[in-house]
Every structure is written in C-alpha cells, then in structure tokens.
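>>> got a structure for you, letters missing:
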C-alpha cells in the first residue's frame, strides 16, 4: 500500500440508511445501475475478486477488475483495482457512518501523481453523483 503520494478525500451525506448504501456498493444488480457499469461481478469478502465494464460518457467501455482487501459490513470497503503496468493494487477506501436515516460516505485514495489523483477524484465524484441519484429514486 502506498503511504506517500497524492491524496484526495471526498465526503458526502446521503439521504439513505447505511444498510441501503452498503447494498448499493455490494450487490452487483444495484452497483451496475448507479455506477454505469455492465457485466458486474462482486465477491465482497477480503481477497474476493470484482470486475465490471464501465460505460463512460460517449459510450466508451472500460473493463476494470481487482479485489477487496478489507470488508467490514455496513462500515468499510477497501477496494483494490488492477492497474496495467503496476504490481500492487490501487486502493480506494469507502467508509460509511450512520447518522440516523442518513449515511456519511467518505472515499479516499493515495496515488502516485497529481494527474492520477485528479482523475481518480473526478471519477469518485461521478460515482457519488450516480449513487446519490440512484438512492433518491429508490
């Protein structure tokens, strides 16, 4: 795990209970709906693999894969992503904190360059925008 580098943190309060937010992140049928992903496979347990094909604006399809390194139900997911040309996983942590009927979600990563950080932060905000809209329609 990288301990020095370029960090970002994104925090939002979602108008949904923590169990609903957890299900959205850990159930393939739900994840695909809000994350603009197809062919989603999630084995949500430490060491479990995940994969999906992200459909980005404009229609380009980007295959992604990795494995979970930490899973604490309704609290934390540490998601590792395979990065071409890199031996270690790129880790993203998702922390959930219950606040009554709302959930505070925090995503954070440490990356190797400012450019990677900026791209990942942009992507995380897009993910949270999709999650927010999905939960509002549920």
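That came through, no problem. If you're wondering where the values come from, they're calculated on a predicted model, not measured in any experiment.
>>> C-alpha from now on. contacts and neighbour counts both.
Will do.
>>> and the contacts of the longest strand along the chain?
Looking across the chain with DSSP state E, the single longest strand is strand 61-72. Here strand 61-72 makes contact (C-alpha atoms under 8 Å, 6 or more residues apart in numbering) with 44-56, 76-82, 89.
>>> and if you look at stretch 40-58?
Counting by C-alpha under 8 Å, 6+ apart, 26-29, 31-32, 35-39, 61-71 sit against stretch 40-58.
>>> another one to put next to it:
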C-alpha cells in the first residue's frame, strides 16, 4: 500500500508491507551492516552502521547500471524492533532527508513495516519513493531466502 500527500512541510510518501517473518529478523536485516549490504544494493564492504541515537551510517549504493554513489547519515531515534528514524545527508542542503521505519508484530511470524519520508519537491518524493520501493523489494527477497 502506498500513500502520497503534500503537507505544509513538503511532499511525503508512506509505503506499507506485511512481511512473512518475525520482527527481530526484519530489525536485524535493517540494522546489521552485513545483512543490509546484501539486500539494499550496497557495494560489498561499504556499509558501516552505529545504530544508536546520534550514531552514523554510510554505504556506497550500486545502481542497476553499475553506477556507484556514496551515502552518509545518522540515526536520530532507535527503538529496537519498533522504530528507526534515519537521516540521510543531501549535498547542498543544510538538513538531512529523514526516513522513518516502523515495525509491528502481526502474529508470531509476520511483521508490518511502514516507511515514510517527506521531501522538498514532488520530484524528490517520487525518486525517494522509487528508491524505497526497491529497498523493500530487496528486503522482502532477502528475508524470503535468509536462513
């Protein structure tokens, strides 16, 4: 399910999925550098994560055509197995782009994940939403094949 809206602060989107895996496995995939690199289209060895409020992260993402671009950011909220608020540094902007990831148990082996972000323009929102849709696809495939 996808929702889009324009707010006073900008243009936002929310993506929601139900994954057939426990919350702890989803949390681990999102917060462990080795796992994240495997599903998030990151260059091997490029992911570093200090998952705590004020901690930083970095990764070099690889596009389908082989292009590479480095990303950096920080964590402003970390509530294990429930919520991550992730800032992503954006060249030329004073404030990071902020993505919120919320997890909720849906029975013993199912997790509802909701990812939301607000962007400055509709174009930025559309690009961010496309990237997040790819991330969720990669996460779903990873969790389906993970041991």
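Done, it's in. Owing to the predicted nature of the structure, the values given are computational and were not obtained by experimental measurement.
>>> which non-adjacent residue is nearest the most far-flung residue of structure 1 relative to its centre?
Within structure 1, residue 100 marks the point farthest from the mean C-alpha position, 22.6 Å out by C-alpha atoms, centre = their mean. Using C-alpha to C-alpha, 6 or more residues apart in numbering and skipping the chain neighbours, the partner closest in space to residue 100 of structure 1 is residue 17 (7.1 Å).
>>> please say which position in structure 2 the one you found maps to.
In structure 2, the residue equivalent to residue 17 of structure 1 is residue 22, according to TM-score structural alignment.
>>> my guess is the residue nearest to residue 100 of structure 1 contacts residue 97, does it?
No. Contact criterion C-alpha atoms under 8 Å: residue 17 of structure 1 and residue 97 do not qualify, at 9.5 Å.
>>> that older thread, from the contacts of strand 61-72 of structure 1, which would you call buried?
Neighbour-count burial (16 or more other C-alpha atoms under 10 Å) applied to these gives 44-45, 49-55, 76-82, 89.
>>> next step: the contacts of strand 61-72 of structure 1 restricted to strands.
Reading strands off the contacts of strand 61-72 of structure 1 with DSSP E, I get 49-55, 76-81.
>>> from those residues, pick the one nearest residue 2 of structure 1.
Closest approach to residue 2 of structure 1 among these (C-alpha to C-alpha): residue 80, at 11.9 Å.
>>> so what corresponds to the closest one in structure 2?
Looks like residue 80 of structure 1 aligns to residue 87 there (TM-score structural alignment).
>>> its match reaches residue 99, doesn't it?
Yes. Contact criterion C-alpha under 8 Å: residue 87 of structure 2 and residue 99 qualify, at 6.4 Å.
>>> please enumerate the shared neighbours of these two.
By C-alpha under 8 Å, 6+ apart, no residue touches both residue 87 of structure 2 and residue 99.
>>> how many neighbours does residue 87 of structure 1 have?
If you count neighbours by other C-alpha atoms under 10 Å, residue 87 of structure 1 ends up with 8.
>>> confirm it sits in a helix?
No. Residue 87 of structure 1 is assigned coil when assessed by DSSP: H, G, I helix; E, B strand; the rest coil, not a helix.
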